[in-house]
Structure formats: structure tokens, C-alpha cells
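Undergrad: Give me a model of this one.
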Amino acid sequence: MVDNSKRKLKRATIIYWMMLTYIVAALVWWFISLERQSDSLADFKYKQLNATVDSTSAPIVYLYELKAIQQERRKKTAMHLSEGLFFLALIVITGIFIFRSVRRQIKWQIQQQNFMMAVTHELKTPIAITRLNLETLQRYQLDPEKQKKLINTALEETSRLNFLTNNILLSSQLEGDGYKNANEELDLSDLLKDCLAGFEKRFPDRKWVQQVQDDIDVIGDPLLLQLLINNLLENAVKYSPKTGAITASLQQNGGLKQLTISDEGPGIPDEEKQNIFEKFYRIGNENTRKAQGTGLGLYLCTRIAQYHNADISVTNHSPNGSSFVVNFPG
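TA: Predicted coordinates:
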């Protein structure tokens, strides 16, 4: 289905350029035809002038009529040229607008299809694992240690499912202005530490590095800021190798309060650094990429940052990986 949409996009692009080329060629031909017609009319007037007025006996009258014919010819050329340029500009501007609209619509359709494929996979996996664990507990008499392990796995998968549904619901609410904000003064340092504690519990084998300055307060919505931090940490876990460190930093930097989440993954190409914050956008092909995700996490981070008058960006992390930086106003 996605390949079909890409073929539509390619076909629409080819048809657009063919039509635009034809219209411009027709416009040029129209200009040439009018100029030829004006030349023929001017030649006729020249012949008529030579037949009716003697240039030697009445040179003043002849030159006056000749100048009038030449001025009229120049006016015709200027009129044709101005009309042609106006219609050319109108055609090009309209064509670009239509072309961009069609491309945007088809790309949006491709992104939605990618999103549906990703969501389907993201929903099926935790549901299947949880159901399998519960059925295992129901059918077999397991020792307490194995029961605890299965229950913990089921709880982790339901947490992942809850995280996904929260992203989808909150994205819809923020876009439709349906979210009721609860701005208050809160300790961002404590919030970051709580989020890190939850991830350390979920991923005990990962290497976590904290560089959190205490008592950094911001005015904001606790739920949105928690979701912002969790999405950035989830993204770092997703793309960082299991042996790589994930660093969470929160510092007062001049007049800004700077939150940074860094990983040691493959990094992000420079040409993709702006695209990754678009809704549904994911690097690579949905059928071949290995990393899970829906393309909503970083988009939500952008919306939440804007909601708090903050800005978010991504830079390269040394020696490898990416660093996502959120700057809150002081």
C-alpha cells in the first residue's frame, strides 16, 4: 500500500511537469504567433505608407507616419510581453501551489499508512505477550519465581501499551485544543529523577548516567513534562546499543534551563534532523526498519516544548549518537 502511494506520488510529479511544460510551450507559441501577426500588420502598413506618401516630396509626413507605425509596433510587443509574463507568473505560482498541495497530501497519506502499520505492530506485540503470559499462568502450576517473572513481563507490556495510547490520545487532544492545561510551579529536577528511576527499573541492564542539578523549577504541566521526558528516554533506549550509556542532564545554563538526553546510537543524518520532529515521520522504510515506534514521540516532544515556550533541537553526541536538548525559559 505504501509502495502504491509512492507510485502515485511519482506519477503525479511526472504528470505535473508534463502539463506545466505544455502550458509554458503553448504560452510561448501564443507570444510568437501574436508577434508574427503584429509584424505582418506592420509590414502591411509600411507598404501602404510607401504607396500613399512620397518620402521625397513629403518627408515630414512620411517620417511622422513611419514613427507612428514603429511606436504602435513597440506598444504591441510590450503589451504581448507584459501579458505573457503575467500569465506565465500566474501559471507557475498556481502550478507550484497545486503541485505542493498534491505532494503534501500524498506524503501525508504515506505517513498515515506508515503510522497505521507501526501502531498495528506496536499494539499486537504487548497484547500477544500479555495474553500468552496470562494463559501460561492459567494452565500451569508454576513456582512463585516463574509466576513473578511472567507477571512482571505482563505488567511491563501493559505499561508500554499505556504509554502508546497516551501518546496517541494526547496528540489528538493537543491538535484539537482539547487538552485542559494544569500549569503549576514544579521541580523539574525531581520529575527527571523520578522518570529516570522508572526507566532504570524497566531496563536494569542499561547504563544510566545522571547529571541533574537540584532545585530547578519551571512553570508547566506535570503530565506533559513527564511525557516529554519519557519520550526522549524511550527514544534513547530504542536507538542506543545495549552496551551504550544513556545520559540525562539538567542544568541552569545562563538564562535557560537546559534538559539534555544523550545516547550512543548511530546518530541522525544532518538532512534528517528537522524532519524527525514532524508528525508520523520516521527515518527509513516501515517494512524494513528494525526499531519500533509510531513517529509520534518526537512530534509530541515538539508540541509539548512549544506549549511551555521552550525549544527542542537535536545535535551530534561525541563520540557517536545524538543529543536532544530542550531549553526552557528562565
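Undergrad: Going by C-alpha atoms from here, please, whenever you check contacts or count neighbours.
TA: Noted.
Undergrad: Quick one: end-to-end distance for stretch 279-296.
TA: 6 Å (Cα to Cα, to the nearest Å).
Undergrad: pretty sure Ile304 contacts Pro222?
TA: No. Using Cα atoms under 8 Å as the test, Ile304 is too far from Pro222 to be in contact (11.0 Å).
Undergrad: between those two, which one's more packed in?
TA: More crowded of Ile304 and Pro222, by other Cα atoms under 10 Å: Ile304, with 22 against 19.
Undergrad: how about that one, what does it touch?
TA: With contacts defined as Cα atoms under 8 Å, 6 or more residues apart in numbering, the neighbours of Ile304 are Leu224, Leu225, Leu228.
Undergrad: rerun at 10 Å
TA: Ser171, Leu174, Gly220, Asp221, Leu224, Leu225, Leu227, Leu228, Leu298, Ala310, Asp311, Ile312 (Cα atoms under 10 Å, 6 or more residues apart in numbering).
Undergrad: Helices of the stretch 51-200 of the chain, residue ranges please.
TA: Under the criterion DSSP state H, counting those that start in this stretch, the stretch 51-200 of the chain contains helices at 59-139, 144-175, 188-202.
Undergrad: And the ones you listed: which comes nearest Lys279?
TA: Closest approach to Lys279 among the helices of the stretch 51-200 of the chain (Cα to Cα): helix 59-139, 8.2 Å.
Undergrad: Also compute the angle for that closest one relative to helix 144-175, please.
TA: 150 degrees (axes from the mean of the first three to the mean of the last three Cα atoms, to 10 degrees).
Undergrad: Quick one: list the elements packing against helix 59-139.
TA: Applying 3 or more Cα pairs under 10 Å, 6 or more residues apart in numbering; DSSP states H and E, we find helix 59-139 packed against helix 2-52, helix 144-175.
Undergrad: Which residue lies nearest the spatial centre of this structure?
TA: Residue closest to the mean C-alpha point of the chain, counted by Cα atoms, centre = their mean, is Glu278 at 3.2 Å.
Undergrad: For Gly255, give me its contacts.
TA: Asn327, Phe328, Pro329, Gly330.
Undergrad: Next, count neighbours for the nearest residue to the third one once chain neighbours are set aside.
TA: Meaning Pro329. The shortest distance from Pro329 to any non-neighbouring residue, by Cα to Cα, 6 or more residues apart in numbering, is to Leu256 (5.1 Å). By other Cα under 10 Å, 14 other residues sit near Leu256.
Undergrad: To compare with the earlier structure, here is another sequence to fold:
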Amino acid sequence: MKRSLVIFYAIITYAVAELIWWGYMLVKLQPERSGMIMGEGCMFVGVFFLGAFYLHKSMNRERKLQEQKKNFLLSVTHELKSPLASIKLLLQTIQKRDLTKAQVLDFIDKSLNDIERLDDMVENMLLASKIENSSYTFPKASFNLSNLVDNIVNRLQISKCDCNQQIINAEIEPKIEITGDKFALTSVVTNLIENAVKYSSPCQSVDVKLYRNDGQIFFEVADNGIGIADTEKARIFDRFYRVGSEETRNTKGTGLGLYIVKQVLDKHQASIKVKDNNPTGSIFEVTFGLT
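TA: Modelled structure (predicted):
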């Protein structure tokens, strides 16, 4: 891509130089028409540079997209290898050691958790691909959103502390019904909670709320993590985009989660806002209209 940009700039420079030279020669040969030649030349140069500017922007956008795709493939590789290595180690331990029944059950539970991580990742990639290709139809039906959020919270309840402290605090108003695509909205809730846990330090709490207010349904996920800069809030829902630079980023991810969240919510005429938490972290607030 860098070589292409160098060639592009060389051609632009050559074309402008040739234009100036031919303009000079025309003025020299026909000095009485110098005004017309200069005017048309300036107009041509203006259009030429405008086209070159937009072409440059397009090439830069394509270059960044290619870099993001490359980083996405690297991220997916790491994301897949981590749970697979964990599952392999747990199963090898069960196979080679004489463990108690309680230990075996504990290892099986951990393996199942890693398998669920892999399943979520694959579902994300498939859904993102279908959304991008406009091949997903978002079939809608009425279902209990309260039960869905409660089930996901229980599944994602993770302990990062030695004292087995629960880090997801949920306030879920019961019996909230909504009409929508249950599969796609499951992905929305899962991605928002997983992101909050991922970007929080060990033992920091994540607050999940679901409630009705003024004829609308609100779903909020608040964390006390690293937060999101104002300059990046408008870009976090772009495909493959991840906060921070690839050189300094420590958290795992593919850059598809929030893209899926935004696309699914748009299809449900719902909105999402990102606010700063106090004193640190972020709050993602989803608003549904009652149906």
C-alpha cells in the first residue's frame, strides 16, 4: 500500500508539472489568450486536485481497513488459542491424574465455560458476516427480556478474586416483554456485559440494570474500567475498531462486538449512548420503545 501511495503522488506531481509546462508554452505562443488559458488551467488544476484529494482519502480508508482486518485475524487467532489451550490442559489433567469427583466436575465446568466463550465468538463472527452481507432478516417475536438478561448475567458471572467475589451486580425489573429478534438481542446483551467485564480490573464490579421508565425500556451496563475518550466514542461502533493502539492494547477482542450491538439495535429502532461513569469507566445505555 505504501508503494502504491508513492506511485500515486509521483503521478500527481508529474501531471501537475506537465500541465504547468503546457500552460506556459500556450501563453508564450498566444499571449493575447493568456487570460483564458490561465482561467481554464486554474479550473482544471482545481478539479484535478479535488479528485486527487478524494482518491487519496479513499486509498487511506482502504489501507486502514486492511490493517484492521489484519489485526482482526491476529486477534481471532489469539482469542481461539486461549480457550482451546485451557480446555486441552484441563482434559489432559483429567486423563493423566487421579482426581476426586469434585475436582473432575470443577474441571469440566471450567472447560464448558471456555467452550461457551468459543461459541459466543463464533456466533459473533457469523452474525457480523450476515449483517455485512445483508443476508440476515432479523425475525421478530415477543419474548421475556428480563429472563434473557438474567440468564446471561448468571452465565457470565465471573470470579476474578481469590475470595470468589461476584463482580456482576444486576437490578432486573421482572416481566419486561419485548418484540424483537431474540438471538440477535442475546448477542447485544452478551457483548455489552462481556466488554464491561473485559475492560474492568479484577474484583471491580459491573452494574447491569433493566427497567421501564416513561414508556420506554432501558438496559444499562456500567463498569469502572479504563473508560473511553470522547474522541473515540463516535468510532467504537465501527467494524474492527478497538480502543487504543495495537502496540499498547492489553485486552483481548476482535472489534466486532460493538459493531454487532449497533447494527442489531438499529434494526430494532433502539438507540445506544455511551456515557462516562463516575469516577472512572463507562456506561452503555440502550433505549427501546415499548411495543
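Undergrad: before we move on, back to that, could you measure the residue nearest to Pro329 of the first structure against Glu185 of the first structure, distance?
TA: 16 Å.
Undergrad: Now do the same for the residue nearest to the centre of the first structure: its match in the second structure.
TA: For Glu278 of the first structure, the aligned residue in the second structure is Asp238 (criterion: TM-score structural alignment).
Undergrad: next one: Phe324 of the first structure
TA: Mapped onto the second structure by TM-score structural alignment, Phe324 of the first structure lines up with Phe284.
Undergrad: Pretty sure its match sits against Phe237.
TA: No. With contact taken as Cα atoms under 10 Å, Phe284 of the second structure and Phe237 are classed as non-touching, separated by 11.9 Å.
Undergrad: picking that back up, I'd like to know which of the helices of the stretch 51-200 of the first structure is closest to Pro269 of the first structure.
TA: Among these, helix 59-139 sits nearest to Pro269 of the first structure (Cα to Cα), with 19.6 Å.
Undergrad: picking up where we left off before, can you name the residues that contact the residue nearest to Pro329 of the first structure?
TA: Leu256 of the first structure makes contact with Ala310, Val326, Asn327, Phe328, Pro329, Gly330, according to Cα under 10 Å, 6+ apart.
Undergrad: try 7 Å this time
TA: Listed by Cα atoms under 7 Å, 6 or more residues apart in numbering, the contact set of Leu256 of the first structure reads Asn327, Phe328, Pro329, Gly330.
Undergrad: and it, how far is that from Ala310 of the first structure?
TA: Leu256 of the first structure sits 9 Å away from Ala310 of the first structure, going by Cα to Cα.
Undergrad: Roughly how far does the match of Phe324 of the first structure sit from Leu192 of the second structure?
TA: As for Phe284 of the second structure, its distance to Leu192 of the second structure is 8 Å (criterion: Cα to Cα).
Undergrad: what residues are shared contacts of these two?
TA: In contact with both Phe284 of the second structure and Leu192: Val221, using Cα under 7 Å, 6+ apart.
Undergrad: circling back to that earlier point, tell me the one of the contacts of Gly255 of the first structure nearest Ala245 of the first structure?
TA: Asn327 (22.3 Å).
Undergrad: so what's the closest residue to that closest one other than its chain neighbours up against?
TA: Take Asn327 of the first structure and drop its neighbours on the chain: the residue closest to it by Cα to Cα, 6+ apart is Gln258, 4.6 Å away. By Cα under 7 Å, 6+ apart, Gln258 of the first structure lies in contact with Leu250, Gln251, Gln252, Val325, Val326, Asn327, Phe328.
Undergrad: so what corresponds to Gln258 of the first structure in the second structure?
TA: Gln258 of the first structure maps onto Phe218 in the second structure, by TM-score structural alignment.
Undergrad: Where does that match fall, secondary structure wise?
TA: Per DSSP states H and E, Phe218 of the second structure falls inside strand 216-222.
Undergrad: Ser322 of the first structure is in contact with Pro269, isn't it?
TA: No. Counting by Cα atoms under 7 Å, Ser322 of the first structure stays clear of Pro269, with 10.0 Å between them.
Undergrad: More neighbours: these two, which one.
TA: Shown here are Ser322 of the first structure and Pro269; by other Cα under 10 Å, Ser322 has more neighbours (23 against 11).
Undergrad: residue contacts, the more buried one?
TA: Ser262, Asp263, Glu264, Gly265, Gly267, Ile268, Val314, Thr315, Asn316.
Undergrad: Buried among the residues you listed? Need that as a selection in ChimeraX.
TA: Buried residues within those, by 16 or more other Cα atoms under 10 Å, are selected in ChimeraX with:
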select :262,263,264,265,267,268,314,316
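Undergrad: Using TSV, lay out the contacts of Ser322 of the first structure together with distance to Asn181 of the first structure.
TA: Shown next, in TSV, are the contacts of Ser322 of the first structure (distance: Cα to Cα, whole Å):
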residue	distance to Asn181 of the first structure
Ser262	29
Asp263	31
Glu264	34
Gly265	34
Gly267	34
Ile268	33
Val314	27
Thr315	30
Asn316	33
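Undergrad: Need the contacts of Ser322 of the first structure in a markdown table (columns: secondary structure).
TA: Shown next, in a markdown table, are the contacts of Ser322 of the first structure (DSSP: H, G, I helix; E, B strand; the rest coil):
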| residue | secondary structure |
| --- | --- |
| Ser262 | strand |
| Asp263 | coil |
| Glu264 | coil |
| Gly265 | coil |
| Gly267 | coil |
| Ile268 | coil |
| Val314 | strand |
| Thr315 | strand |
| Asn316 | strand |
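Undergrad: Could you check how far Thr248 of the second structure is from Arg242 of the second structure?
TA: For Thr248 of the second structure, the distance to Arg242 of the second structure (Cα to Cα) stands at 12 Å.
Undergrad: which of these two has more neighbours?
TA: Regarding Thr248 of the second structure and Arg242, a neighbour count based on other Cα under 10 Å identifies Arg242 as having more, with 24 against 7.
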